[in-house]
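Dropping a prediction and its sequence here:
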Amino acid sequence: MTAAAAELTTPIPAADRAPARSRGGFSVGRTLKYAVLLAFLLVVLIPVYVLVVTSFKGPGDASPARAWNLPTTWTLDNWTAAWTALSPALWRTVQMVVPAAIISSFLGSMNGFVLSRWRFRGADLVFTLILFGMFIPYQAVMIPLLQLMLGMGVPSGVPSLILLHVIYGIPITTLIFRNYYQTIPNELIEASRVDGAGMLRTYASVVLPISVPSFVVVLIWQFTSAWNDFLFAVFFSSSQNGPVTLALNNLANGALLTNYGQSMAGALLASFPTLLVYVLLGKYFIGGLMSGSVKG
């Protein structure tokens, strides 16, 4: 037998043989996975399709029977009317959401740092009591909370909503920051103490500059929660000084759901800011969550 024939008849090791189904890039498991993901994507996008298509329909064209049909005549009247009705409330919502998210984030950061790195007697009990605020239903305390706010003389509308979202945002922001600060090496904190830095100096000069991932997480979280809130808006504001969720509800009720196109356009306008935040900062949101999920 020649050397060439021997080489042809030599069996190929099993480790070097690629499965036949993967040589051409085809895999049953991979195809099934993408098919399931595509099905879930279609389920999620179906309401979006109805929203977008209906927002461009005229009053006579927008009806439940024709929800799936494209507009007979494309019009921007619904968007113009929705913007006119919601634009003041959109600006008030921005005035409410931005300071509420920033203030609650910084308070949660300071709480998380103290509870994770500067231990004191009863620290675990204090942390447990703070977290307890996450599990109290808002509906259960709404009437006493309303009486408290009236007794304090806090003006309704944006000031009241800022205060409420800051207070109710402290538990979740404290939890996120505490978990993140526990991943910081102890040597970094000890080095700042050796250099003579106290608690505030260590926080401001050492810890705060490396807290960007967690700040991204809590800012997005608080921004979305405050923007989409409706319960606080009903109790602590009115149509003249309330956020966009209250204005959107009034827009739908005012139209008696007969002008579906205007209601759909208003819903898209109200949801666009939170969608934009997640599109621009979504990858940082996931990265920030993962940075504090495992203790390093």
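Sure, I can see it. Residues are numbered from 1 along each chain as shown.

Could you use CA atoms for every contact and neighbour count after this?
Will do.

Quick one: end-to-end distance for stretch 116-124.
Stretch 116-124 has its terminal residues 10 Å apart, counting by CA to CA, to the nearest Å.

Using the three-state scheme, assign Pro155.
When classified by DSSP: H, G, I helix; E, B strand; the rest coil, Pro155 comes out as coil.

And it, how far from Gln240?
13 Å.

Check the offset of stretch 77-92 from the chain's centre.
Distance of stretch 77-92 from the chain centroid (CA atoms, centre = their mean, to the nearest Å) equals 23 Å.

do the same with stretch 197-215
Centroid separation for stretch 197-215 versus its chain: 24 Å, with CA atoms, centre = their mean.

cool, and stretch 35-42?
Between the centre of stretch 35-42 and the centre of its chain there are 23 Å (CA atoms, centre = their mean).

Please identify the buried residues of it?
Across stretch 35-42, burial judged by 16 or more other CA atoms under 10 Å covers no residue at all.

what's the spacing between Leu37 and Phe26?
As defined by CA to CA, Leu37 lies at a distance of 17 Å from Phe26.

Check Pro88 too.
To Phe26, Pro88 is 54 Å away according to CA to CA.

ok, now Leu125?
Counting by CA to CA - Leu125 and Phe26 are separated by 56 Å.

Ile176: neighbouring residues, count only.
A count of nearby residues for Ile176, using other CA atoms under 10 Å, gives 22.

try it against this one:
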Amino acid sequence: MANNNKWARILVYAVLIYAVIYYLLPLYVMITTSVKTTEEIRTGNLLSLPMHITLDAWRKAWGTACTGVQCTGLSLYFWNSVRMVFPAVIISTTMGAINGYILSKWKFYGSEIVFAMLMYGLYIPFQVLLLPMAQTEGYLGIAGTTPGLIFVHVVCGIASTTLFFRNYYVGIPDELINAARLDGAGFWRIFFRVVLPMSLPIVMVTFIWQFTQIWNDFLFGLVFSSGDSQPITVGLNNMANTSTSVKEYNVDMAGAIIAALPTIFVYVVAGKYFVRGLAAGAVKG
């Protein structure tokens, strides 16, 4: 029996190691290619280590690579995404927290219908929203701007953030809310003094979820931004599709890693809180 358990563990570890290698192989190729010279990429093997490490491709991707008619690299697009993603994440998370609090602890007549309608929004393809959202932004005078892009992501993120917070707050005992009411606490005092201090796990889940979704979005960035307001995903696409006499794969790989670094950083730093938040009830309902 012990011998069987030993071989079973070996098999499990072998499968896990294979999965890790298979999953990380594209990242390995991207990193090694980004620090090779163009000549080495042409003559070398895709999986070979760089003979001479150089960061020229990174510098070019950040500051001088052509992204269409301009050759200013990805730096402008990167900071556009930074200016867009943090307000969008904060606003959508805040609204989701308030909505979830109301729909779980301050129910009103028809609240279940409101919640069902919000959940219906999760299943609407984003492509269906493009025309009405463009018309709305035109009426508001924010079309093709960073505030307009923030508006789109907030509207499209409210359904998911509300679902996360509502399902989490359902697990908070009603006795806590009722006791606070008996002590004379009102809507906002209960929210800030009782509910919000217990919300760190779900706040981290929602923050990571929204940050990833918004930072990596390409569709809305392409449709609802223009010129100097385009995000990093659009800039990366422009750089990869810009025709040059020599295809610089090292620059493209460096640009792809630059675009992915913020989400990688968020998951590395806060990934454990994401798992804890899910386990604490973020997907229960």
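Perfect, I can see it now. All values derive from a computational prediction rather than experimental measurement.

care to give me the TM-score?
The TM-score (TM-score structural alignment, normalised by the length of the second structure) is 0.91; 275 aligned residues with a CA RMSD of 2.0 Å.

Could you check which of Pro88 and Phe26 of the first structure has the larger neighbour count?
It is Pro88, of Pro88 of the first structure and Phe26, that has more neighbours when counted by other CA under 10 Å, with 16 against 11.

where's that one, which helix or strand?
helix 77-117 (DSSP states H and E).

Which other helices and strands does that helix contact?
Applying 3 or more CA pairs under 8 Å, 6 or more residues apart in numbering; DSSP states H and E, one finds that helix 77-117 of the first structure makes contact with helix 123-132, helix 158-181, helix 212-228, helix 244-254, helix 260-291.

From the chain's centroid, how far away is that helix?
On CA atoms, centre = their mean, the centre of helix 77-117 of the first structure falls 12 Å from that of its chain.

what's the answer for stretch 39-50 of the first structure, then?
20 Å.

In the second structure, what stretch matches that stretch?
Mapped onto the second structure using TM-score structural alignment, stretch 39-50 of the first structure spans residues 18-29.

and that stretch, how far from the first structure on average?
For stretch 18-29 of the second structure, the mean deviation from the first structure after alignment is 0.8 Å (mean CA distance after the TM-score superposition for the first structure).

hey, which helix is longest across the second structure?
Counting residues, the longest helix found in the second structure (DSSP state H) is helix 2-34.

after it, next one along is what?
Note on helix 2-34 of the second structure: by DSSP H and E, the next helix or strand toward the C-terminus is helix 38-43.

how much does that following helix stray from the first structure?
Relative to the first structure, helix 38-43 of the second structure is 3.8 Å off (mean CA distance after the TM-score superposition for the first structure).

what's the counterpart of Ile142 of the second structure in the first structure?
Using TM-score structural alignment, the partner of Ile142 of the second structure in the first structure is Val154.

State the number of residues packed around its match.
Counted with other CA under 10 Å, residues neighbouring Val154 of the first structure total 15.

Asn179 of the first structure versus that one, what's the distance?
From Val154 of the first structure to Asn179 of the first structure the distance is 33 Å (CA to CA).

swap in Leu219 of the first structure?
For Leu219 of the first structure, the distance to Asn179 of the first structure - CA to CA - is 16 Å.

just Arg92 of the first structure next, same as before
Computed as CA to CA, the Arg92 of the first structure to Asn179 of the first structure distance reads 33 Å.

Run a quick neighbour tally on the equivalent of Gly60 of the first structure over in the second structure.
The alignment partner of Gly60 of the first structure in the second structure, by TM-score structural alignment, is Glu39. Number of residues near Glu39 of the second structure (other CA under 10 Å) recorded here: 9.

The one 5 residues further on now?
Neighbours of Gly44 of the second structure under the rule other CA under 10 Å: 14.

Over to Gln95 of the first structure?
Residues near Gln95 of the first structure, counting by other CA under 10 Å: 15.

Gly196 of the first structure: which of the helices and strands packed on helix 77-117 of the first structure is closest?
When these are compared for distance to Gly196 of the first structure using CA to CA, the nearest one is helix 158-181, at 20.4 Å.

what's the average distance of that closest one to the second structure?
Once fitted to the second structure, helix 158-181 of the first structure is off its aligned match by 0.7 Å on average (mean CA distance after the TM-score superposition for the first structure).

what about that helix, distance to the chain center?
The answer for helix 158-181 of the first structure is 14 Å, by CA atoms, centre = their mean.
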